[in-house]
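S.K.: A structural model of the following input is requested.
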Amino acid sequence: MRTYDFTPFARSAIGFDRLFDLLNAGSKEAGEGYPPYDIIRTGDDGFRISLAVAGFKASDITVTTQRNLLTVAGRKAQAKNGLNYIYHGISAAPFERRFNLADYVEVDSARLENGLLQIDLVRRIPEAMKPRRIEIGAAEPADQGIPAKAA
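M.R.: Below you'll find the predicted structure:
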């Protein structure tokens, strides 16, 4: 694990503290590998996170979102089914994955299919934040003559 020192940048970048914290946090989480996931771009403003959650039911998984943070957690109910495993390779370990979301990125839907949890995300920028074209009007004609001084 490596932590970078962003002090030289922080001296001249006002209000970017959160960005530097996210960069450092991202390098710490790189070692975690369970459950594996993919992030896919589905369009200009669409994304999909696919998590491999084999063995988990929809009721075992919670997907929560709060300001700029998506959390996916799974905890399998311990069932006493009397099975005597010789080898148990499908993990049932509890997990929690966190994804930092950019501004205006929202969860559109989540579904579990074939052992993959599919979370669709969409960027919805408010109309007030979108670029808009400003019409340039013609200037009012100024007086052509210079007022004469009274003698």
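
S.K.: from here on, contacts and neighbour counts on C-alpha atoms
M.R.: Fine.

S.K.: tell me which element Arg98 falls in.
M.R.: strand 95-100 (DSSP states H and E).

S.K.: Kindly tell me how buried Pro35 is, as a neighbour count.
M.R.: Using other CA atoms under 10 Å, Pro35 has 17 other residues around it.

S.K.: Going along the chain, name the strands of the protein.
M.R.: 37-41, 46-52, 61-66, 69-74, 95-100, 105-113, 116-123 (DSSP state E).

S.K.: could these go into TSV alongside distance to Phe16?
M.R.: Compiled in TSV, the strands of the chain are given as follows (distance: least, CA to CA, whole Å):
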stretch	distance to Phe16
strand 37-41	25
strand 46-52	25
strand 61-66	20
strand 69-74	17
strand 95-100	15
strand 105-113	19
strand 116-123	21
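
S.K.: Rebuild those as JSON lines, extending it with mean neighbour count and distance to Ser27.
M.R.: JSON lines is the format used below for the strands of the chain (neighbours: other CA atoms under 10 Å; distance: least, CA to CA, whole Å):
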{"stretch": "strand 37-41", "mean neighbour count": "13", "distance to Ser27": "16"}
{"stretch": "strand 46-52", "mean neighbour count": "19", "distance to Ser27": "19"}
{"stretch": "strand 61-66", "mean neighbour count": "14", "distance to Ser27": "22"}
{"stretch": "strand 69-74", "mean neighbour count": "16", "distance to Ser27": "17"}
{"stretch": "strand 95-100", "mean neighbour count": "14", "distance to Ser27": "13"}
{"stretch": "strand 105-113", "mean neighbour count": "15", "distance to Ser27": "22"}
{"stretch": "strand 116-123", "mean neighbour count": "19", "distance to Ser27": "23"}
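
S.K.: before we go on, could you also do this sequence so I can check it against the first one:
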Amino acid sequence: MRHTDFAPLYRSTVGFDRLFSLLGQVSAADQSAPTYPPYNIERTGENAYRITVAVAGFAENELTLETKENTLTIKGTKEVAGEAEPKSEVLYQGIAARAFERRFQLADHVHVSGASLVNGLLHVDLVREIPEAQKPRRIEIASGSAKTIEAKQAA
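M.R.: Sure thing, here's the model as predicted:
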């Protein structure tokens, strides 16, 4: 991939430096990025999303979800089989059972609302909750004559 220079945009914008650094990271992404385990990202509502990760062979206690600084990290570590189980010879192993770590960058105000493991698929539900202080609000415009009358009464 080619490198994109965002320097000209820094001259005419204020407060978008985090966005430009994220765009730089995406443009610098290597084709050798890990592809295991496969996943889907879907929009389930106006402010709701779901990440579905294929984790066949992993139990709930072998999976860890963590959010920190707008990053969702999903880790899977396979427990070592105990000695009580009879050993068998694997002739072909098509189901991967290796440890993994998958990271997802979350936008501002996106939070994990829940997670479930169903039929080998880990579903992570996300919701975007914009604080009241940052929601658009309508501002009433006072007429010019009202301000003039108040100014005359004060004088």
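
S.K.: what residue of the second structure matches up with Ile39 of the first structure?
M.R.: Using TM-score structural alignment, the partner of Ile39 of the first structure in the second structure is Ile41.

S.K.: Its match reaches Ile51, doesn't it?
M.R.: Yes: the pair Ile41 of the second structure and Ile51 qualifies as a contact (CA atoms under 8 Å) at a distance of 4.5 Å.

S.K.: ok, the match of Ile39 of the first structure - contacts?
M.R.: By CA atoms under 8 Å, 6 or more residues apart in numbering, the contact list for Ile41 of the second structure reads Tyr49, Arg50, Ile51, Thr52.

S.K.: Just give the nearest non-adjacent residue to the counterpart of the last one in the first structure, would you?
M.R.: Thr52 of the second structure maps onto Ser50 in the first structure, with residues paired by TM-score structural alignment. The shortest distance from Ser50 of the first structure to any non-neighbouring residue, by CA to CA, 6 or more residues apart in numbering, is to Gln118 (4.7 Å).

S.K.: List the residues that contact Thr73 of the second structure.
M.R.: By CA under 8 Å, 6+ apart, the residues touching Thr73 of the second structure are Thr64, Leu65, Glu66, Thr67, Glu101, Arg102, Arg103, Phe104.

S.K.: Including distance to Ser12 of the second structure, could these go into a markdown table?
M.R.: Shown next, in a markdown table, are those (distance: CA to CA, whole Å):
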| residue | distance to Ser12 of the second structure |
| --- | --- |
| Thr64 | 42 |
| Leu65 | 39 |
| Glu66 | 36 |
| Thr67 | 33 |
| Glu101 | 38 |
| Arg102 | 35 |
| Arg103 | 32 |
| Phe104 | 29 |
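
S.K.: returning to what we had before: are there residues contacting both of Ile41 and Ile51 of the second structure? Which ones?
M.R.: Joint contacts of Ile41 of the second structure and Ile51 (CA under 8 Å, 6+ apart) do not exist.

S.K.: From Leu117 of the second structure, how far out is Ala54 of the second structure?
M.R.: For Ala54 of the second structure, the distance to Leu117 of the second structure equals 10 Å [CA to CA, to the nearest Å].

S.K.: Can you give me every residue that contacts the residue positioned nearest the centre of the first structure?
M.R.: Central residue of the first structure (CA atoms, centre = their mean): Leu101, 2.0 Å from the mean position. If a contact means CA under 8 Å, 6+ apart, then Leu101 of the first structure has Asn68, Leu69, Leu70 as its contacts.

S.K.: cutoff 10 Å now
M.R.: Residues counted as contacts of Leu101 of the first structure (CA atoms under 10 Å, 6 or more residues apart in numbering) are Thr65, Gln66, Arg67, Asn68, Leu69, Leu70, Val107, Leu121, Arg123.

S.K.: now swap in Val124 of the second structure and tell me
M.R.: With contacts defined as CA under 10 Å, 6+ apart, Val124 of the second structure is in contact with 41, 49-53, 65, 72, 74, 112-117.

S.K.: repeat that for 8 Å
M.R.: With CA under 8 Å, 6+ apart, Val124 of the second structure has these contacts: Arg50, Ile51, Thr52, Val112, Ser113, Gly114, Ala115, Ser116.

S.K.: What does it correspond to in the first structure?
M.R.: Under TM-score structural alignment, Val124 of the second structure pairs with Ile119 in the first structure.
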